[in-house]
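A.B. asks: Structure, please.
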Amino acid sequence: MLFIALLITLGLLAALADRLGAPGLANWPARMRLAMALALLLAGSDHLLNPQRYLPMMPELLPYPLGLVLFTGLCELAGAIGLLLPRWRRWAALALALYFVCVFPANIKNALDGLNVAGLPAASWYYWLRLPFQPLIILWALYAGEWIGRPRVEQASWEPVE
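C.D. replies: Modelled structure (predicted):
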């Protein structure tokens, strides 16, 4: 839930920056891309700098929990950079949507087991409330990458040309 709050806050700040004349933020996909990239840069860096915070979130059946935490941090950083590169933004957004699907089981585990980790909320309701936001994060990535919400291109007519 902290991640979605960060996305919304950064998205609104990007909209404000557009109002103040910042270039490249004239539409919502651009604002949402920047917001997600910044949020992922923060989250990915935290995964690499403080992996012990994320180890209790890992489902027990997954091998190499430390390696997976570090890998997820690298995925978040790569996704953030990819969103900012026009040539890669659509594929980065698609990969991030898949990534957010893949980490959902860890969110379910946290809701079922609860967490007591420094720097993270201890209340179990937080982790239950967080679950319905995961689809919104997936949709955010797809919209930011312009996989959804793109203007429709009119279909060419198949009528013969005279």
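
A.B. asks: From here on, just use CA atoms for contacts and neighbour counts.
C.D. replies: OK.

A.B. asks: for the helix or strand Leu96 falls within, packing partners?
C.D. replies: In this structure, Leu96 is located in helix 89-102 according to DSSP states H and E. Judged by 3 or more CA pairs under 8 Å, 6 or more residues apart in numbering; DSSP states H and E, the packing partners of helix 89-102 are helix 65-84, helix 133-144.

A.B. asks: Now tabulate these in CSV and tack on distance to Met58 and mean neighbour count.
C.D. replies: What follows is those, written out as CSV (distance: least, CA to CA, whole Å; neighbours: other CA atoms under 10 Å):
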stretch, distance to Met58, mean neighbour count
helix 65-84, 6, 20
helix 133-144, 17, 20
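
A.B. asks: Second input sequence below; structure requested for side-by-side comparison:
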Amino acid sequence: MRIFKNISLIILILGYLFAGANHFIHPNGYLRIIPGYLPAPVLLNLLAGLAEIVFALLLIRPKTRKVASYGIILMLAAFLPVHIAMLQHSPLKVGELQVTPTIAWIRLLLQPVLMLWAWWHRE
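C.D. replies: Next up is the predicted model:
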């Protein structure tokens, strides 16, 4: 079980590093899905990317893993309005991806799974 958890942690770290970097590499896709009622979408996108990178790096060390795990959970909760807006406005194009209502539902329902995954690595 330990090997599975270690592999899972590596995947989680790499996933958040990639996702965070992607906010800087392809910002337009993210800006397209930030709800209009949220202020400063460019800044929010950059902060989201930075948060994902910082939390990924904090997951590496056991001493900071708990903070990172709870930070990821809170971050994913903060992202829920984006996923709800995607569902409300689907179908829509995000970068090269065509987000259908089915994809929007999957992304929304995936959030609790990602939260549980981060929680599993809190220790």
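
A.B. asks: could the helices and strands packed on helix 89-102 of structure 1 go into TSV alongside distance to Leu42 of structure 1?
C.D. replies: Listed next are those as TSV, based on distance: least, CA to CA, whole Å:
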stretch	distance to Leu42 of structure 1
helix 65-84	8
helix 133-144	16
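
A.B. asks: mind checking which of these is nearest Trp28 of structure 1?
C.D. replies: helix 133-144 (7.7 Å; CA to CA).

A.B. asks: quick one: contacts of that closest one?
C.D. replies: Helix 133-144 of structure 1 is contacted by residues 1, 4, 28-33, 36, 93-94, 96-98, 100-101, 104, 148-149 when judged by CA atoms under 8 Å, 6 or more residues apart in numbering.

A.B. asks: give me the stretch of structure 2 that that helix matches.
C.D. replies: Counting by TM-score structural alignment, helix 133-144 of structure 1 falls onto residues 110-121 of structure 2.

A.B. asks: Ala19 of structure 2 touches Leu50, doesn't it?
C.D. replies: No - taking contacts as CA atoms under 8 Å, Ala19 of structure 2 lies outside contact range of Leu50: 9.8 Å.

A.B. asks: can you pull the contacts of Asn22 of structure 2?
C.D. replies: Gly49.

A.B. asks: try the one 4 residues further on
C.D. replies: By CA under 8 Å, 6+ apart, His26 of structure 2 lies in contact with Gly95.
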